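**Q** below is the sequence, then the predicted model.
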Amino acid sequence: MSDNRIVRAIKEKSKSMEAEMSFFDHIEELRWHLVRSAFAIIIITIGVFAFYDEIFDGVIMGPSKPTFWTYRMMCELGAWLNRPGMCVDKINVKLINTEMAGQFTLQINSSLLIGVTLGFPYLLWELWRFIKPALHEKERKAASGFVFYATFLFALGVMFGYFVISPMSIKFLSGYTVSDTIQNLFTIDSYISSVATLTLATGAVFELPILIYILANLGILTAKIMRSTRRYAIVIILIIAAIVTPTPDMLTMTVVSIPLFVLYEVGILVAAVVEKRKLKRAQELDL
């Protein structure tokens, strides 16, 4: 009897050791996926750092110039609507640096930020490679377009934040004054953090359909719940649009809120598709 107990104890110990080894193997594999992602981001960051002059003048400072694409389109739209006041002739953005190493750290930090943004698709791909082996064949097929759709929505959100929200916010805030005795002088850190926050936050918000897809698969969210709470969602979207765009006019708020409404409706369709797939799987199992 004692020999059997010893054998069972050894077998249980070996199973627990195998489980621990498997766990640490997964951690090691995840570490290498993250290392490769970090390496790719560093390479992109170095490239951005090397061509920083062109990127700084053309991309980072773009929304602060009247020649920016958005302002030119606004002027053309104003001419079409017979509203010449929509043209932007001047933007009062005067930037200063208040620290000794401010411009050097600015170049490093902004290069890294752009590197992370451009390297985001590769990071998603590495994470997908890590998760994929743990999924069943049907789950792999259902989530096969995850990297593409997540990247597409993020890029779409970044472009919307950069070309729409950022220039409108800069135009309003740079010209807003409480008194003529106060001169607007912005630190370069304040300017870049504002543009980066508005741009990346919009990119994150545009991932809403992906989040809904995950929650629907977990059974936490359904299309029925989203339809029943649509009126509350509209109020929340309008509040988000008001926060993201500090401009007081309804036109800007409407321009920002419309894509959010569209994303919410797309989310309802995504949740409905997930529910149909889950119902079909349940019927197949019953058969």
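**A** Nice, I can see it.
**Q** can we go C-alpha only for contacts and neighbour counts from here?
**A** Will do.
**Q** the helix or strand where Met159 lies - contacts with which helices or strands?
**A** If you go by DSSP states H and E, Met159 is part of helix 146-160. With contacts defined as 3 or more C-alpha pairs under 8 Å, 6 or more residues apart in numbering; DSSP states H and E, helix 146-160 has these neighbours: helix 102-131, helix 188-205.
**Q** identify each buried residue in the first one, please.
**A** Along helix 102-131, these residues count as buried under the neighbour rule (16 or more other C-alpha atoms under 10 Å): 107, 110-128, 130.
**Q** check which helices and strands it sits against.
**A** Helix 102-131 packs on helix 2-50, helix 146-160, going by 3+ C-alpha pairs under 8 Å, 6+ apart.
**Q** distance from the chain centre to that helix, please.
**A** 12 Å (C-alpha atoms, centre = their mean, to the nearest Å).
**Q** C-terminal to that helix, what's the next element?
**A** helix 137-142.
**Q** where exactly do the helices run in the stretch 151-287 of the chain?
**A** 166-175, 188-205, 208-217, 223-228, 230-244, 250-286 (DSSP state H, counting those that start in this stretch).
**Q** tell me which other helices or strands the first one touches.
**A** Same thing as helix 166-175. So helix 166-175, by 3+ C-alpha pairs under 8 Å, 6+ apart, packs with helix 188-205.
**Q** put this next to the previous one:
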Amino acid sequence: MPLGDHLRELRKRLMLACAGILVGAIGGWFLYDPVLHLLQAPVAELRERGVNATLNFSQVAASFDIKLRVAAFLGLLASCPWWIYQLWAFLAPGLKRNERRWAVVVIAAGVPLFAGGVYMAWIALPNTFLLLTQFVPDGETSSALIDVTTYLKFVMQFLLIFGVAFILPLILVLLNFLGMVKGITWLKGWRWAVIIIVVLAALATPTADAVTFIMMSLPIVALYFAAVGICMLNDRRVAKKLRAAADSADVDSTH
């Protein structure tokens, strides 16, 4: 396919992905109140600890801005299967039939992995938030006025980074199944991979505390080694298939 056709196809898929996110955001607009209440759960836990913690709408348009942010965030989450499919639809024309079959399996796994990353982040969020605010003194004389824009940016970034990070090992598997990189190559580079994951997790973490980025990096490291294991098994399967084909060719040549 010519470069111009590739660019037009890419533009088409990006537009369709954005349209799906927009539709999800429209639905998220009407779910704003219950979702905002849910996102405030860590603040409620802080109040249960005896700290006078409240979300502060410090700007005139803050409430409208927050509603837009939450709606867009929900649209991105809800349309996850759609925009992952658009990625697949862009890649599919350049793949062979067997490559397409494996790519479908790999990309389809991206949906539960993304959801699993977001869910894990949601479980870790209350403890992370309490850890970061544990030095606020208890009692009526102390108050924690938390800017709502900063707080929700922290929460949404925290959830999305976990979700995207859980998808990254799929790239390793996809490249291997397409025959571009051997599993042994990923295995030999495991030390650099761990270092890169830890560094990127530290840079991507919304806060500067070590606990949060360790909680983020460990599952990704585990997924990396799981991906390497899948690649190694696939390489063994391909090598066995090639040996069988070679043996069959030798038998045919002797007759």
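**A** Looks like it came in fine. None of these values were measured; they are calculated from a predicted model.
**Q** what's the TM-score for these two chains?
**A** In this superposition the chains share a TM-score of 0.77, using TM-score structural alignment, normalised by the length of the second structure; 242 aligned residues with a C-alpha RMSD of 3.5 Å.
**Q** mean deviation, the helix holding Met159 of the first structure versus the second structure?
**A** Here the mean offset of helix 146-160 of the first structure against the second structure after fitting is 1.1 Å, by mean C-alpha distance after the TM-score superposition for the first structure.
**Q** export the helices of the stretch 151-287 of the first structure to CSV and tack on mean neighbour count and distance to Ile60 of the first structure?
**A** Formatted as CSV, the helices of the stretch 151-287 of the first structure follow (neighbours: other C-alpha atoms under 10 Å; distance: least, C-alpha to C-alpha, whole Å):
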stretch, mean neighbour count, distance to Ile60 of the first structure
helix 166-175, 19, 11
helix 188-205, 18, 7
helix 208-217, 19, 26
helix 223-228, 14, 38
helix 230-244, 15, 19
helix 250-286, 16, 21
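**Q** out of the ones you listed, which is closest to Ile182 of the first structure?
**A** helix 166-175 (11.5 Å; C-alpha to C-alpha).
**Q** that closest one vs helix 188-205, what angle?
**A** Counting by axes from the mean of the first three to the mean of the last three C-alpha atoms, to 10 degrees, helix 166-175 of the first structure lies at 150 degrees to helix 188-205.
**Q** wait, isn't Ala165 of the second structure in contact with Ile220?
**A** Yes: judged on C-alpha atoms under 8 Å, Ala165 of the second structure makes contact with Ile220 at a distance of 6.7 Å.
**Q** could you tell me where stretch 71-79 of the first structure falls in the second structure?
**A** Per TM-score structural alignment, stretch 71-79 of the first structure has no counterpart in the second structure.
**Q** quick one: map Tyr122 of the first structure onto the second structure.
**A** Under the alignment by TM-score structural alignment, Tyr122 of the first structure pairs with Trp82 in the second structure.
**Q** show me what contacts its match?
**A** Counting by C-alpha atoms under 8 Å, 6 or more residues apart in numbering, Trp82 of the second structure touches 17, 20.
**Q** likewise for Trp69 of the first structure?
**A** Contacts of Trp69 of the first structure by C-alpha under 8 Å, 6+ apart are Phe163.
**Q** Asp53 of the first structure versus that one, what's the distance?
**A** Distance, Trp69 of the first structure to Asp53 of the first structure, by C-alpha to C-alpha, to the nearest Å: 19 Å.
**Q** equivalent range in the first structure for stretch 162-173 of the second structure?
**A** With TM-score structural alignment as the criterion, stretch 162-173 of the second structure aligns to 202-213.
**Q** the matching stretch: how far from the chain's middle?
**A** 7 Å.
**Q** the counterpart of Ile41 of the first structure in the second structure - nearest residue in space that isn't next to it in sequence?
**A** With TM-score structural alignment as the criterion, Ile41 of the first structure lines up with Ile21 in the second structure. Distances taken as C-alpha to C-alpha, 6 or more residues apart in numbering put Gly75 closest to Ile21 of the second structure, at 4.8 Å, once the chain neighbours are dropped.
**Q** correct me if wrong: that neighbour contacts Leu31.
**A** No: with contacts counted by C-alpha under 8 Å, Gly75 of the second structure stays clear of Leu31, the gap being 10.7 Å.
**Q** contacts only, for Ile44 of the first structure.
**A** Ile44 of the first structure neighbours (C-alpha under 8 Å, 6+ apart): 115, 118-119.
**Q** still on that earlier bit, format the helices and strands packed on helix 146-160 of the first structure as CSV; extra columns: distance to Ile27 of the first structure.
**A** Below are these laid out as CSV (distance: least, C-alpha to C-alpha, whole Å):
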stretch, distance to Ile27 of the first structure
helix 102-131, 10
helix 188-205, 27
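**Q** mind checking which of the ones you listed is nearest Lys15 of the first structure?
**A** Lys15 of the first structure lies closest to helix 102-131 among these, at 23.7 Å (C-alpha to C-alpha).
**Q** contact partners for the aligned partner of Thr150 of the second structure in the first structure?
**A** Residue mapping for Thr150 of the second structure onto the first structure gives Ser190, with TM-score structural alignment as the criterion. By C-alpha under 8 Å, 6+ apart, no residues touch Ser190 of the first structure.
**Q** please apply the same query to Ile170 of the first structure.
**A** 63-64.
**Q** how much space between the equivalent of it over in the second structure and Ala62 of the second structure?
**A** Structural alignment (TM-score structural alignment) places Ile170 of the first structure against Phe129 in the second structure. Distance, Phe129 of the second structure to Ala62 of the second structure, using C-alpha to C-alpha: 22 Å.
**Q** same check on Pro42 of the second structure?
**A** 20 Å.
**Q** before we move on, what about Thr205 of the second structure?
**A** From Thr205 of the second structure to Ala62 of the second structure the distance is 24 Å (C-alpha to C-alpha).
**Q** now do Leu39 of the second structure
**A** 16 Å.
**Q** same check, this time on Gly27 of the second structure
**A** 20 Å.
**Q** other residues contacting stretch 256-263 of the first structure?
**A** So stretch 256-263 of the first structure is in contact with 164-165, 206, 208-209, 234, 237-238, 241, 245, going by C-alpha under 8 Å, 6+ apart.
**Q** mind putting those into TSV with distance to Lys280 of the first structure?
**A** Output for the contacts of stretch 256-263 of the first structure, formatted as TSV (distance: C-alpha to C-alpha, whole Å):
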residue	distance to Lys280 of the first structure
Val164	42
Ile165	42
Phe206	29
Leu208	25
Pro209	21
Ile234	32
Ile237	33
Leu238	37
Ala241	38
Thr245	43
